[in-house]
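Student: take a look and give me a structure for this.
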Amino acid sequence: MTRWREYFLTLLIAVLFALFVRTYVVTAYKVPTGSMQPTLKPGDFIFSSRMSYGLEIPFTSKKVDTSFPERGDLVVFSYPNQPEINYVKRVVGLPGDRVQVKQGRLILNEEPFEYEKAELAKRDNPNSELFDIYTEKSKLSSWPVIFQKQAEDKDFGPIVVPPGEVFLLGDNRDASDDSRYWGTVPATQVLGKVVLIWLSLDWQKKWGGNRYPSVRWSRVFSSVH
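Tutor: So this is what the prediction gives:
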């Protein structure tokens, strides 16, 4: 009986530890859509650090050692209109920033971003016949984005990001539901920062009688920027 009690206690401790880590340290998510391509692809499994913007005190809603998301961070957040749904987008605008999109290009505080064709591997482009990959650059930061070659020039704004909130965009600019459509997001709804792709499955390339996805080995355990 003692042995079974030891097994039970060991299992219980392991389960409680896993729940603690998932709730307060690192949470795993699956990327279901291509709105964050080329950085994140459908079928990517990611880890989000819940400690990047503060340490949550267990069994409370309070945090200590808090910090604000930085421009360029990939963040997991609760969807404003459906709090039970989590999304991943990139922080583009911080409180007080004046954000505008003109002819599909980003303008921040009256300064247009620069766009250069990116020399990424061919595998990073979901469809080279339909999309072009660019590096979106400001004076202080840069990240990859994709545009449809025949995209409509969609204008947005300008708006000023309210205090305590962030403006979020998807890297796949012509196929992303983001702050252009549902507004800025309170930083309190940001759940963590994406730090790692630990697995990546490609369901477009199947094997085993067309039943199993292939693994994108080059993306396994790769860091995210």
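Student: for the rest of this, base every contact and every neighbour count on C-alpha atoms.
Tutor: Fine.
Student: quick one, what contacts the residue positioned nearest the centre of the chain?
Tutor: The structure's the chain has its C-alpha centroid closest to V88; by CA atoms, centre = their mean the separation is 3.3 Å. Shown in contact with V88 (CA atoms under 8 Å, 6 or more residues apart in numbering): M36, L74, V75, V76, F77.
Student: could you look up the SS state of it?
Tutor: Following DSSP: H, G, I helix; E, B strand; the rest coil, the label given to V88 is strand.
Student: this one as well, want them side by side:
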Amino acid sequence: MIGRYSGFGLMIVWAAIVGPLARWFKPDKWYAQGVSVFVMAFYATIVAGFIVRTFLFQSFSTPAGSMVPTLLEGDYFFAAKFAYGYSRYSDPFGLSTFEGRVWGAEPQRGDVVVFKFPPDPSIDYIKRVVGLPGEKIQMVEGVLHINGVPVELEDIGPYASEASGTARLQRETLPNGVSYSVVNLTDNSIGDNTRVFEVPEGHYFMLGDNRDNSSDSRFTVGFVPYENLGSKVVRLYWNSKGTDYSLRQIVH
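Tutor: Next comes the predicted model:
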């Protein structure tokens, strides 16, 4: 799960206060024009903020470690809402009821995506797209297999982890050339060897980069419908560790 971060609700409350206060000022006073301009600018800012959040970009925070090392707990990032077009889940108020997508675009393998948790669409999840519609996905001894072919995986070195002293940092390279780091906390974990998952049409298979500590398509998430895709992670703007390491991982 991930957390949303937005000052939009606060702006609405503030606007509800500023609007009535503005009417107390008499129009024949010297300061009336300035107050009117301020109020109009404030409401314009609210409208602009609504448009940006609904159609362009949304800010999120990372409350857990399922996407380590790409996103660390406490990181804040922007996600592009226009990347895959718009569905009923793009509406921040949940009022839309139309089916399918408008101006839809397919995600690319390796994209880091914010999506609605299929069993409960009120919850936002973030994972990486590894399996496309019609493909067969399987984990074998900790190695991702796509259509029976193992994905390139190489050890980079040890990874400092409070959960395990034997954690390893690895580089995974997908068939389309997208490369990123994953963490292997321990060998022979519950998700290291799975059955073959046949991805249905119109669905995607998601994995967390922290392979031994991620609830993803191997478990409760299951296959993610195209309609549930919300936005593509494009920019880390606050790194909890004070470095740009995670940003380089997202942009690949």
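Student: report the TM-score for the pair.
Tutor: The TM-score (TM-score structural alignment, normalised by the length of the first structure) is 0.83; 209 aligned residues with a CA RMSD of 2.5 Å.
Student: out of the contacts of V88 of the first structure, grab the one that's most surrounded.
Tutor: L74 (27 neighbours; other CA atoms under 10 Å).
Student: relative to F47 of the first structure, which of the contacts of V88 of the first structure is nearest.
Tutor: Taking CA to CA as the measure, V76 is the one of those closest to F47 of the first structure, at 9.9 Å.
Student: and the helices in the stretch 101-250 of the second structure, which stretches?
Tutor: 245-251 (DSSP state H, counting those that start in this stretch).
Student: and the strands in it?
Tutor: Here the stretch 101-250 of the second structure has its strands, by DSSP state E, counting those that start in this stretch, at 112-116, 124-131, 136-140, 143-146, 149-150, 152-158, 168-173, 179-184, 197-198, 203-207, 224-225, 229-238.
Student: I'd like the next helix or strand past the longest helix anywhere in the first structure.
Tutor: Counting by DSSP state H, the longest helix found in the first structure is helix 2-24. Where DSSP states H and E defines the elements, the next helix or strand beyond helix 2-24 of the first structure is strand 26-30.
Student: report the angle between that following strand and strand 74-79.
Tutor: Orientation of strand 26-30 of the first structure against strand 74-79 (axes from the mean of the first three to the mean of the last three CA atoms, to 10 degrees) gives an angle of 80 degrees.
Student: which other residues reach strand 26-30 of the first structure?
Tutor: Contact with strand 26-30 of the first structure is made by V21, R22, G43, D44, F45, I46, F47, S48, S49, R50, M51, as judged by CA under 8 Å, 6+ apart.
Student: again, only using 7 Å
Tutor: For strand 26-30 of the first structure, contacts defined as CA atoms under 7 Å, 6 or more residues apart in numbering pick out G43, D44, F45, I46, F47, S48, S49, R50.
Student: ok, stretch 117-126 of the first structure next?
Tutor: For stretch 117-126 of the first structure, the external contacting residues (CA under 7 Å, 6+ apart) are P38, I133, Y134, T135.
Student: same check, this time on stretch 216-225 of the first structure
Tutor: V194, V195, L196, I197, W198, L199, S200, L201, D202.
Student: give the contact list for the first one.
Tutor: Meaning V194 of the first structure. Applying CA under 7 Å, 6+ apart to V194 of the first structure gives the contacts I46, F47, S48, S49, L74, V75, V76, V224.
Student: do that again at 10 Å, thanks
Tutor: 26-29, 46-50, 52, 73-76, 88-90, 223-225 (CA atoms under 10 Å, 6 or more residues apart in numbering).
Student: alignment lookup: it to the second structure.
Tutor: Under the alignment (TM-score structural alignment), V194 of the first structure pairs with V233 of the second structure.
Student: my guess is G100 of the second structure contacts Y84. True?
Tutor: No. In this structure G100 of the second structure lies outside contact range of Y84 using CA atoms under 10 Å: 11.5 Å.
Student: between these two, which contacts overlap?
Tutor: Residues touching both G100 of the second structure and Y84 by CA under 10 Å, 6+ apart: Y226, E227.
Student: how many residues are close by the residue mapped onto Y79 of the first structure from the second structure?
Tutor: Using TM-score structural alignment, the equivalent of Y79 of the first structure in the second structure is F117. Using other CA under 10 Å, F117 of the second structure is surrounded by 22 other residues.
Student: quick one: F117 of the second structure from S215 of the second structure, how far?
Tutor: 11 Å (CA to CA, to the nearest Å).
Student: sorry, back to before: okay, the longest helix of the first structure sits on what stretch of the second structure?
Tutor: Using TM-score structural alignment, helix 2-24 of the first structure pairs with 33-55 in the second structure.
Student: tell me which of G100 and Y84 of the second structure has more neighbours.
Tutor: Neighbours per residue, other CA under 10 Å: of G100 of the second structure and Y84, the larger number sits with Y84, 22 against 13.
Student: map the more buried one across to the first structure for me.
Tutor: Counting by TM-score structural alignment, Y84 of the second structure lines up with Y53 in the first structure.
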